[in-house]
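Peer 1: With the sequence up front, the predicted model follows.
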Amino acid sequence: MVKQYFVDVWHGDMRVPATALQQLTGLLTDDERCKAEVFKSALLRDRYLAVRGLLRQILAGYLDVEPSSLAFETGRYGKPALIGYALHFNLSHSADTLLLAVADFAGIGVDIETFRPRQHLDRLAERCFSHQEYQDWCQLSADARFEVFYRLWTKKEAFVKAVGRGIALGIEQCEFQLEKGGQLLAIPPEYGSANTWLVHELDVDDASRAALVTPACYYDLRLLALPID
């Protein structure tokens, strides 16, 4: 019998009410609260507190433990992970939106990017896309290029996060089909064949693009709203 795994992607606004922020802050360790005080911007401080609190609250809900009891470690290239549990996560945020993917298997990556005007989009695409991606992208209309840029960008970011390398891997080495729903075509050989990875485009809102990358396996995928009172 084939094991059925799960991936839950939690999403929502990081701007939580003051009472909710106070409750989330109470879930943090002393070290996390000290780190929050380093931020000179109140906005960035509150975002940090909200993200760390939500991360602990959500993960603890799966494990039926106290949020403050969870311990984390950082991989060689900076990818965070839980210590002592077979539960895996990855998170991303852009503007005010947070994405948190939780799964019962390793190798997941998620990314969200909010649309914003970019100067020299063509130069950025040439640097970050593979040669074939860039050639195909240049054949699109100006309006289509903007949307497809973000579609590819989030998928590339999600993949390099899934393998735990981040952009140091070289996102131009990860090649995707340009069309909506397009999958991986080529990746660095140390990460196997492109068809051993699965890509989902996440329908979060109209102002951004988001993507999830996982090893190719059978799992239930759910989009869930952040538990903010």
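Peer 2: It's in. On a predicted model such as this, the values are computed, not experimentally measured, just so you know.
Peer 1: Only C-alpha atoms from now on, for both contacts and neighbour counts.
Peer 2: OK.
Peer 1: how about the strands of this structure, start to end?
Peer 2: Applying DSSP state E to the chain gives strands spanning 5-13, 72-74, 80-82, 88-94, 97-103, 109-114, 175-176, 184-186, 197-202, 208-215, 219-225.
Peer 1: Need these in JSON lines (columns: distance to residue 32 and mean neighbour count).
Peer 2: Formatted as JSON lines, the strands of the chain follow (distance: least, Cα to Cα, whole Å; neighbours: other Cα atoms under 10 Å):
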{"stretch": "strand 5-13", "distance to residue 32": "21", "mean neighbour count": "18"}
{"stretch": "strand 72-74", "distance to residue 32": "12", "mean neighbour count": "11"}
{"stretch": "strand 80-82", "distance to residue 32": "14", "mean neighbour count": "16"}
{"stretch": "strand 88-94", "distance to residue 32": "17", "mean neighbour count": "21"}
{"stretch": "strand 97-103", "distance to residue 32": "19", "mean neighbour count": "23"}
{"stretch": "strand 109-114", "distance to residue 32": "23", "mean neighbour count": "26"}
{"stretch": "strand 175-176", "distance to residue 32": "37", "mean neighbour count": "24"}
{"stretch": "strand 184-186", "distance to residue 32": "37", "mean neighbour count": "17"}
{"stretch": "strand 197-202", "distance to residue 32": "30", "mean neighbour count": "19"}
{"stretch": "strand 208-215", "distance to residue 32": "27", "mean neighbour count": "24"}
{"stretch": "strand 219-225", "distance to residue 32": "24", "mean neighbour count": "13"}
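Peer 1: got another, please set it beside the one above:
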Amino acid sequence: MDGCRLWLGGLDAAGVPYGDPHGWLTAAEQSRLAGLSAPLRRRQFLAGHWQVRALAAGFAGGMTRDWRLAAAPDGQPWLEGPGDVRLCASISHSGDWLAVAVATRAIGLDVEVPRRERDYDALARHVFAPAEIARREALAPSDRLAAFNTTWALKEVFGKRGGQGLQPHAARHIASEMAPDGEAEAFSWALPCEGALALAAWPGVLPELESTGPVGVARGWRYRPVG
């Protein structure tokens, strides 16, 4: 079995059994949850950790509660299920949006939905490669926010896949560029309100996306080192 599956939706669509989180969270997860005081962050945590289990059960079998979520030394999450099946996992949320993914190889997932004004030009100069900056600046001003979120998400997922996270200096030396199916190692989807969903996986992957709302057509990408 080799593949990747994603789920995207609102927090309320995750169907979390909020009444008894201790019945399915690991001790480490319970400790993390206890450290979260903001109601939204607690909802995001529970929804993400439940839905990634549900996705794993649908992908590889077993019941949702059969899957245990843990983190490798580099911080990358993984799931262990019935029969010692092990899957890589990734969770992302932005406001009321939630995205989760499971796969047989290392992955990174990110959802970006703009919620406040930011200095997008300065952020692009700080993190994007020169070709990515030029690609965005060539667009009409009305299209630049969506392009920023797509490129930013592609940066995030590259770092998550590798376990190092988004590091600005390193990110400026990796450029994302469009790639045809069969060669793409990453994908992006446009979301409402100029948001974006992105996944980094491996060349030739064909991810399966389940969404409870409208998403754009998948676009394939690859990463190229730049000087």
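Peer 2: Here it is on my side, so go on. Everything numeric here is computed off the predicted structure, so don't read it as measured data.
Peer 1: Quick one: closest of the strands of structure 1 to residue 135 of structure 1.
Peer 2: Proximity of the strands of structure 1 to residue 135 of structure 1 was assessed by Cα to Cα; the nearest stretch is strand 175-176, lying at 12.1 Å.
Peer 1: residues in contact with the closest one?
Peer 2: 129, 130, 133, 152, 156, 182, 183, 184, 185, 186, 187 (Cα atoms under 8 Å, 6 or more residues apart in numbering).
Peer 1: which residues in structure 2 form helices?
Peer 2: Counting by DSSP state H, structure 2 has helices at residues 27-34, 39-60, 120-127, 130-137, 144-162, 168-171.
Peer 1: Off-centre distance for the second one?
Peer 2: Read that as helix 39-60 of structure 2. Centroid separation for helix 39-60 of structure 2 versus its chain: 13 Å, with Cα atoms, centre = their mean, to the nearest Å.
Peer 1: What lies in contact with it?
Peer 2: With Cα under 8 Å, 6+ apart as the test, helix 39-60 of structure 2 has contacts from 5-7, 11-12, 14-16, 18, 21, 33, 36, 63-65, 67-69, 79, 85, 87, 89-93, 95-96, 98-102.
Peer 1: Also the third one?
Peer 2: The contact list for helix 120-127 of structure 2 (Cα under 8 Å, 6+ apart) reads 133, 145, 148, 167, 168, 169, 171, 172.
Peer 1: Which among these count as buried?
Peer 2: 133, 145, 148, 168, 171, 172 (16 or more other Cα atoms under 10 Å).
Peer 1: Next, the contact list for the alignment partner in structure 2 of residue 222 of structure 1, please.
Peer 2: Under the alignment (TM-score structural alignment), residue 222 of structure 1 pairs with residue 209 in structure 2. The contact partners of residue 209 of structure 2, by Cα under 8 Å, 6+ apart, come to 5, 6, 7, 8.
Peer 1: again, only this time at 6 Å
Peer 2: Applying Cα atoms under 6 Å, 6 or more residues apart in numbering to residue 209 of structure 2 gives the contacts 5, 6, 7.
Peer 1: One more: residue 137 of structure 2?
Peer 2: Not one residue lies near residue 137 of structure 2 by Cα under 6 Å, 6+ apart.
Peer 1: So which residue is dead centre in structure 2?
Peer 2: Among the residues of structure 2, the one closest to the centroid is residue 109, at 1.8 Å (Cα atoms, centre = their mean).
Peer 1: How much space separates residue 211 of structure 2 from residue 136 of structure 2?
Peer 2: Here residue 211 of structure 2 is placed at a distance of 27 Å from residue 136 of structure 2 (Cα to Cα, to the nearest Å).
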